[in-house]
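Fold the following.
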Amino acid sequence: MTHRPAGRPSPTAMPHARLAFGHKRECVMMTPKENYLAAIRFRGPEYVPMGNEGILHAFQFAGNFRCETWTDGWGVHWEQGLAGTVPFPKGNPLPSLDRLADYRFPDPGALEYTSEIQAGLAVVDRGEKLIIGNLTYLLFERAWAIMGMENFLMALVTHPAEAHAFLHGIAGYARGVFERYLELGVDGVGFSEDLGTQRALMISPDMFREFILPEYRFIFENVLRAGKIINFHSCGCVQDIAADLAGIGVTILNPIQHRANDLHTIKQAAMGGAFRGNASHDNPSNAHMPKAHAQAARGNSQHAQAARGNAAHAHEARGTELRGRMALQGAIDTAVLAMGTPADVRAEVESVMAVLKPGGGYICQPDQGIPGIPPENTEALWEAARDLGRY
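Prediction:
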């Protein structure tokens, strides 16, 4: 799965938010920023926030990600194909956890807070925008980049103790980066962490709860204590762990790929409802998982239960009224935007709004960002969002 590098604007974005409702703007009492915060905190927004409003100003320290061919601080060699595309890891410095003792994790303090970044932040209007500190590749993505995907997935089964130690080392780095962002006074953190394919998670939900979820709680602990936003990016089918993410205090989950997830199921999970999946959905989470993985996940059930049992403590700072609730961002199918008519786009927005708008906690925007969307479809998207998004 691919995604835009952190901070790169969506091709469907529009430059300013104040005129989002055109001549109707005088009827809206909240500013776009106030309305956005009301939506993600479930505090009565006046309308569904839209991805073209430009509320977020995202940045990340230099040295973590480059959209070019290079070797990073983890020892991973990245090769770029077409100019402007995200590079792919080709050199894996730790193919086996038998060598974990010799591996050196990088120092989060070595990332650079450059003068260019400082100058960009200095001119941000904090009355209109929220500053988000980004981290491209959080934990799962970072792990398989270091080891190679097959090597990492096999290590979860063959070397579980070493896998826990390896993941905790990566988590310590991410926690350190976020602590630096908190010292700068950011409004929240964001990151990439693709966990899903078009049909399922890349690992079983039980293995996720055993190996990944406890490290998320560790990474987010200080962010939650400070009451800051956590904007979690994962492409693909993630409905089977949406309740887990809501339970540990994730503020926003994006981009909610419409045809990879059942929207009713993921909405129920995000609103704190009992989450048992949807038998009618044709993307069962572990239908294609290797048998060995499923057996290992069942064998680690005690750890999974402990992770779920401790989840409530991780987001105390958000307040009891928000416990277990998570905003959803995206869900407008990019395929419809790219290949449909304006009428198709409006129908797509209407169908998504019908499920995700009620109760608040929805931000309307495409479920992916791609070039080449017809201008008339971009216009139809935001027009439909304005017309249908009022509460």
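
Going by C-alpha atoms from here, please, whenever you check contacts or count neighbours.
Will do.

and His264, how many neighbours?
When neighbours are counted by other C-alpha atoms under 10 Å, His264 registers 16.

Ala269 too?
26.

I'd like to check which residues are in contact with it.
239, 242-243, 246, 275 (C-alpha atoms under 8 Å, 6 or more residues apart in numbering).

would JSON lines of those residues with distance to Ala306 be doable?
Converted to JSON lines, the contacts of Ala269 look like this (distance: C-alpha to C-alpha, whole Å):
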{"residue": "Gln239", "distance to Ala306": "21"}
{"residue": "Ala242", "distance to Ala306": "18"}
{"residue": "Ala243", "distance to Ala306": "15"}
{"residue": "Ala246", "distance to Ala306": "16"}
{"residue": "Phe275", "distance to Ala306": "18"}
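
in the stretch 251-391 of the chain, which spans are strands?
Assigned by DSSP state E, counting those that start in this stretch, the strands in the stretch 251-391 of the chain fall at 252-254, 327-332, 362-366.

Now do the first one: distance to the chain's middle.
This means strand 252-254. 5 Å (C-alpha atoms, centre = their mean, to the nearest Å).

One more: the second one?
Offset of strand 327-332 from its chain centre (C-alpha atoms, centre = their mean): 11 Å.

Just the residues contacting that strand, thanks.
With contact meaning C-alpha under 8 Å, 6+ apart, strand 327-332 is reached by 39-41, 251-258, 267, 270, 348-349, 352, 356, 360-368.

center of the chain - which residue?
For the chain, the residue nearest the mean C-alpha position is His233 (1.4 Å; C-alpha atoms, centre = their mean).

close enough to count as contact, that residue and Val250?
No. Using C-alpha atoms under 8 Å, His233 is not in contact with Val250; the gap is 10.5 Å.

Would you mind listing the residues in contact with Tyr362?
Tyr362 makes contact with 39-40, 48-49, 327-329, 356, according to C-alpha under 8 Å, 6+ apart.

Which one (most neighbours) among those residues?
Busiest of these [other C-alpha under 10 Å] is Pro49, holding 30 neighbours.

OK, contacts around the closest residue in space to Met50 that isn't next to it in sequence?
Distances taken as C-alpha to C-alpha, 6 or more residues apart in numbering put Cys364 closest to Met50, at 4.8 Å, once the chain neighbours are dropped. Under the criterion of C-alpha under 8 Å, 6+ apart, the neighbours of Cys364 are 48-51, 329-332, 385.

let's see this one next to it:
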Amino acid sequence: MNNREQLMCAIRRRPPVERIPYTYEARAEAETIFRRYLGLRADQSVAEYFGCNSFTTLWRGLGKSFALPERQARNRAAEPGVMIDIWGCRRENVRAGTALYSEITHHPLAAAETVADVEAHDWPRPDELALPDVPAGLDLAAWKKDQVVLEMSFIGPFGIAWAMLGMEKMMLDLAINPAVVEAVVAKVEEFTLGCLERIFAKYPGMIDLIGSGDDYGTQNGLLISNDMIGRFFMPSLKRHFDLGRRHGVIGYHHCCGAIFDMIPQFIEAGVEVLNPIQTSAAGMDPARLKRAYGQQLCFHGGMDIQQTLVRGSPADVRAEVRSRIDTLGPEGYILAPSHVLQPDTPPANLAAMYEEVQNYGKQVALGG
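You can find the predicted model right below:
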């Protein structure tokens, strides 16, 4: 089975045939450390070395990304390490230890008090999105035979809303000025849903999954109540996944934190693959997750980056790999770290994780 067949087998919650699929994602700084530890060639990646499965994006196949060129050129900041995104949020590079992160330092709707204030903002339009033509001679269908295409660029009613309003203001507005939040979510959806409609029309049959990355959880519970999530954000998410379903596309959602109690809302909205399964958060016991939601969801993630991968021994890591496969798998599970690997991850633990999933994942799949 190739990469696509292995991943789609898990996504469709079928028993694995050859192995438990597994993926890799790391900060660039961590990748450098891992490559040095493994002694890789200049042209060899960590994912390639360990034979990892991978999702891809359509623009990689096209060789050119989706863009809003005029808006992006107009918003370009003069200062190094600063960018203005398509929503008008200012983002600056901030260093934390050896890693570099992008943080929002200006929220364009921080002063919005009325729906009129929201509507007066310079919102991006779907017709601004430049969709590259398929290059002459490129057979996208042939390229896709080994690929699973996951498009995560255009959904995020919660994350985009707080980025534009500011987290504190949005939290207050949810309670005392809900019309402002509703107006922001509606304007965001007008753009994101419109973009997806154009993408599906331009590249029929080329996208397998559409995903969103809104984080509703903290270490110990939800950021806001289940009722508020259901009122303000889930209807928009569902409309995106409903659109995808009409085009044969599967719903994927990344949501960190202690989210056990809101997972039914994700399922109702159309989520079929849930990531990253932060098992160290409250209530996110893997066996409990599998019992409650294993018939409706494929789980992607689960390897604890807060404790085991960072502070445990290689033996601890190997034991957790086996435990995750036994509880979240074998069907409907893609093993991966519970978030992007950070530079403080011991390389020996990285190696232990992927060596163990190679060996034990194959053993389980083959019925050993």
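
rewinding a little: so which of the contacts of Cys364 of structure 1 is the closest to Ala338 of structure 1?
Ile332 (11.1 Å; C-alpha to C-alpha).

what residue of structure 2 matches up with His159 of structure 1?
Matched to structure 2 by TM-score structural alignment, His159 of structure 1 sits across from Asn177.

count of residues packed around that match?
16.

Distance-wise, check it relative to Gly156 of structure 2.
For Asn177 of structure 2, the distance to Gly156 of structure 2 (C-alpha to C-alpha, to the nearest Å) stands at 20 Å.

cool, Ile267 of structure 2 as well?
Note on Ile267 of structure 2: its distance to Gly156 of structure 2, by C-alpha to C-alpha, is 16 Å.

now Pro126 of structure 2
15 Å.

same question, Pro330 of structure 2
With distances taken as C-alpha to C-alpha, Pro330 of structure 2 is found 30 Å from Gly156 of structure 2.

What of Asn75 of structure 2?
For Asn75 of structure 2, the distance to Gly156 of structure 2 - C-alpha to C-alpha - is 21 Å.

So those two - more neighbours on which side?
Legend: neighbour count by other C-alpha under 10 Å for Asn75 of structure 2 and Gly156, higher for Gly156 (23 against 17).

What residues does the aligned partner of the more buried one in structure 1 make contact with?
Residue pairing (TM-score structural alignment): Gly156 of structure 2 is matched to Leu138 of structure 1. Shown in contact with Leu138 of structure 1 (C-alpha under 8 Å, 6+ apart): 170-171, 174, 191-193.

what about 7 Å?
Contacts for Leu138 of structure 1 (C-alpha atoms under 7 Å, 6 or more residues apart in numbering) come out as 174, 191-193.

corresponding residue for Asn275 of structure 2 in structure 1?
Checking TM-score structural alignment: Asn275 of structure 2 goes with Asn254.

Buried residues in the longest helix seen in structure 1, which are they?
Longest helix of structure 1, by residue count under DSSP state H: helix 160-184. Within helix 160-184 of structure 1, the residues that count as buried by 16 or more other C-alpha atoms under 10 Å are 160, 162-164, 166-182.

same deal with stretch 320-331 of structure 2?
For stretch 320-331 of structure 2, burial by neighbour count (16+ other C-alpha under 10 Å) applies to 320-322, 324-331.

Ignoring the adjacent residues along the chain, who's closest to Arg390 of structure 1?
Beyond its immediate neighbours in the sequence, the residue positioned closest to Arg390 of structure 1 (C-alpha to C-alpha, 6+ apart) is Tyr47, lying 4.2 Å away.

ok, and the closest non-adjacent residue to Phe66 of structure 2?
Here the residue nearest Phe66 of structure 2, using C-alpha to C-alpha, 6+ apart, is Leu131, at 5.6 Å.

Could you do Leu135 of structure 1 as well?
Phe191 (4.6 Å).

can you pull the contacts of that neighbour?
With C-alpha under 7 Å, 6+ apart, Phe191 of structure 1 has these contacts: 134-138, 231-233.

can we see that at 6 Å?
Going by C-alpha atoms under 6 Å, 6 or more residues apart in numbering, Phe191 of structure 1 touches 134-136.

okay if I get these as TSV plus neighbour count, distance to Tyr216 of structure 1 and secondary structure?
Output for the contacts of Phe191 of structure 1, formatted as TSV (neighbours: other C-alpha atoms under 10 Å; distance: C-alpha to C-alpha, whole Å; DSSP: H, G, I helix; E, B strand; the rest coil):
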residue	neighbour count	distance to Tyr216 of structure 1	secondary structure
Asn134	24	15	strand
Leu135	22	14	strand
Thr136	21	15	coil
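
got JSON lines for the residues you listed, with distance to Glu210 of structure 1 too?
Below are these laid out as JSON lines (distance: C-alpha to C-alpha, whole Å):
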{"residue": "Asn134", "distance to Glu210 of structure 1": "26"}
{"residue": "Leu135", "distance to Glu210 of structure 1": "23"}
{"residue": "Thr136", "distance to Glu210 of structure 1": "23"}
